[in-house]
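Student: Coordinates only, no sequence provided:
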């Protein structure tokens, strides 16, 4: 059984993913600002209330890893912040808020976890089709989509930097999934996949994908958006 860190577990894909791993017997560190009761009650899940944009909160993760786990087998960077606003109205502070979660949070958590990642560990970053070069883009998502492009490049770089240690870094660029975040970005749109269905895919990829991929970006999308 493995030790798995998952961010963004308060709802949607992250919530379903935490339950999948825990119910299969794995130990899960569920990181989100809000902690659902179902996760708190699961004996295989440790919930930490953490805002990834705040350095002081990140210390909670570092303290847990140093005192309790000692080893991390996989990380799923699933947390994401979204802003739907015309670019002309998007301030520097707006960009900073999105990037602090979607990019800096990914970098910080990875850096904190590095001493505990061993050969065979797999770091999976959940990006978006909006971050893929040449994909269809949507007005109002300049901060969000550009941040999702940034973590793609970050993961490619980390896969090169840590390949000698046997740590794999891959990205899943998701298309539309029926989550609360999608409803915020595209009101009224009905996605072809549920959060549970996508969580099933990510679960398998996290456990097995690093046998086949490293430093790669997989486009997981059956629709546009």
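Tutor: Noted; the coordinates are in hand. As the structure is a computational prediction, the values presented were derived from the model and not from experiment. Numbers count the residues shown, from 1 in each chain.
Student: use CA for all of it now, contacts and neighbours both
Tutor: Noted.
Student: hey, which helix is longest across the chain?
Tutor: helix 142-161 (DSSP state H).
Student: tell me which residues of that helix are tucked away?
Tutor: Buried residues in helix 142-161, counted by 16 or more other CA atoms under 10 Å: 142-152, 154-156, 158-159.
Student: Can you name the two of those residues that sit furthest apart?
Tutor: Based on CA to CA, the longest span within the buried residues of helix 142-161 runs between 142 and 159 and measures 26.3 Å.
Student: follow-up on the earlier one: helix or strand right after the longest helix of the chain?
Tutor: Going down the chain from helix 142-161, the next helix or strand is strand 168-174, by DSSP states H and E.
Student: Now the element after that next one, going C-ward?
Tutor: Criterion used, DSSP H and E; the element after strand 168-174 is helix 180-185.
Student: What about residue 112, how many residues nearby?
Tutor: Residues lying near residue 112 (other CA atoms under 10 Å) number 17.
Student: Residue 16 sits in which helix or strand?
Tutor: Assessed by DSSP H and E, residue 16 sits inside helix 12-23.
Student: let's bring in a second model and compare:
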């Protein structure tokens, strides 16, 4: 059986990769990938060729200043981003499009020193995104007591669209299409029949008029013959 269909875990740490190798997406069963301590500065290669089954990705100790491209790893559950070059905690917002993400590690990035409230910022990024019913785990811990006081209310799940049943329409009546020659013949027959009816009606009327004229003839009596 080919290795590409059976390999579940791969350790490529401490190599000189500047990007995630393009050949890795062919490992369709790969679930855990370790690319820590390389020289990776971009994730755009996985934007073109995402890892289809990956659930755990270790990118610790690389040179990432952006997470652009990570949005394509829809099966990802755990992501290690420690000791990279991320300067803004809102860059983590790219992970809110991953429906299965549950744990992230971010310590050692510049924003952890410049943004004292970065954990609350990240928690709230996910709370403002529909679909996350629990807080994400950051560096192996959820929100603490003081952090919970600063969390926003979790956004409500979008209401499901109402089900619209299709209206049942009565079947259309079938109209027979009469060929043009037949229509012409039927029309000629109708005209002939109408003409014959009109002629017959006129003849009957004429006959009635003649009969009435004959009935109105006056009788002439010769009185001279009676007197003699």
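Tutor: Sure, I can see it. Bear in mind that the values here come from a model prediction, so they are computed numbers and not experimental data.
Student: TM-score for the pair, please.
Tutor: Scored against TM-score structural alignment, normalised by the length of structure 1, the superposed chains reach a TM-score of 0.27; 90 aligned residues with a CA RMSD of 4.7 Å.
Student: what's the helix holding residue 16 of structure 1 packed up against?
Tutor: If contacts are counted by 3 or more CA pairs under 8 Å, 6 or more residues apart in numbering; DSSP states H and E, helix 12-23 of structure 1 sits against strand 3-7, strand 27-32, helix 37-40, helix 195-208.
Student: you'd agree residue 79 of structure 2 is up against residue 105?
Tutor: Yes. In this structure residue 79 of structure 2 lies within contact range of residue 105 using CA atoms under 8 Å: 6.6 Å.
Student: C-terminal to the helix or strand harbouring residue 10 of structure 2, what's the next element?
Tutor: Assigned by DSSP H and E, residue 10 of structure 2 belongs to strand 9-11. Next along the chain after strand 9-11 of structure 2, taking DSSP H and E as the criterion, comes strand 32-34.
Student: What's the local residue count around the closest residue in space to residue 143 of structure 1 that isn't next to it in sequence?
Tutor: The shortest distance from residue 143 of structure 1 to any non-neighbouring residue, by CA to CA, 6 or more residues apart in numbering, is to residue 95 (5.4 Å). Residue 95 of structure 1 has 16 neighbouring residues, counting by other CA under 10 Å.
Student: State the distance from residue 95 of structure 1 to residue 32 of structure 1.
Tutor: Going from residue 95 of structure 1 to residue 32 of structure 1 by CA to CA, to the nearest Å gives 21 Å.
Student: again, but for residue 112 of structure 1
Tutor: Taking CA to CA, one finds residue 112 of structure 1 at 16 Å from residue 32 of structure 1.
Student: swap in residue 158 of structure 1?
Tutor: 24 Å.
Student: Please apply the same query to residue 206 of structure 1.
Tutor: Counting by CA to CA, the gap from residue 206 of structure 1 to residue 32 of structure 1 is 19 Å.
Student: counting contacts, what elements does the strand holding residue 10 of structure 2 pack onto?
Tutor: strand 32-34.
Student: Point out the other helices and strands that the strand it packs on packs with.
Tutor: By 3+ CA pairs under 8 Å, 6+ apart, strand 32-34 of structure 2 packs against strand 9-11, strand 56-58.
Student: May I ask which helix or strand encompasses residue 195 of structure 2?
Tutor: Per DSSP H and E: helix 180-215 holds residue 195 of structure 2.
Student: just the helices and strands packed on strand 32-34 of structure 2: most buried one?
Tutor: strand 56-58 (a mean of 21; mean count of other CA atoms under 10 Å).
Student: on that earlier part again, could you list the buried residues of the helix holding residue 16 of structure 1?
Tutor: 12-22.
Student: That helix vs helix 195-208, what angle?
Tutor: 60 degrees (axes from the mean of the first three to the mean of the last three CA atoms, to 10 degrees).
Student: Quote the end-to-end distance of stretch 123-138 of structure 2.
Tutor: For stretch 123-138 of structure 2, the end-to-end distance is 9 Å (CA to CA).
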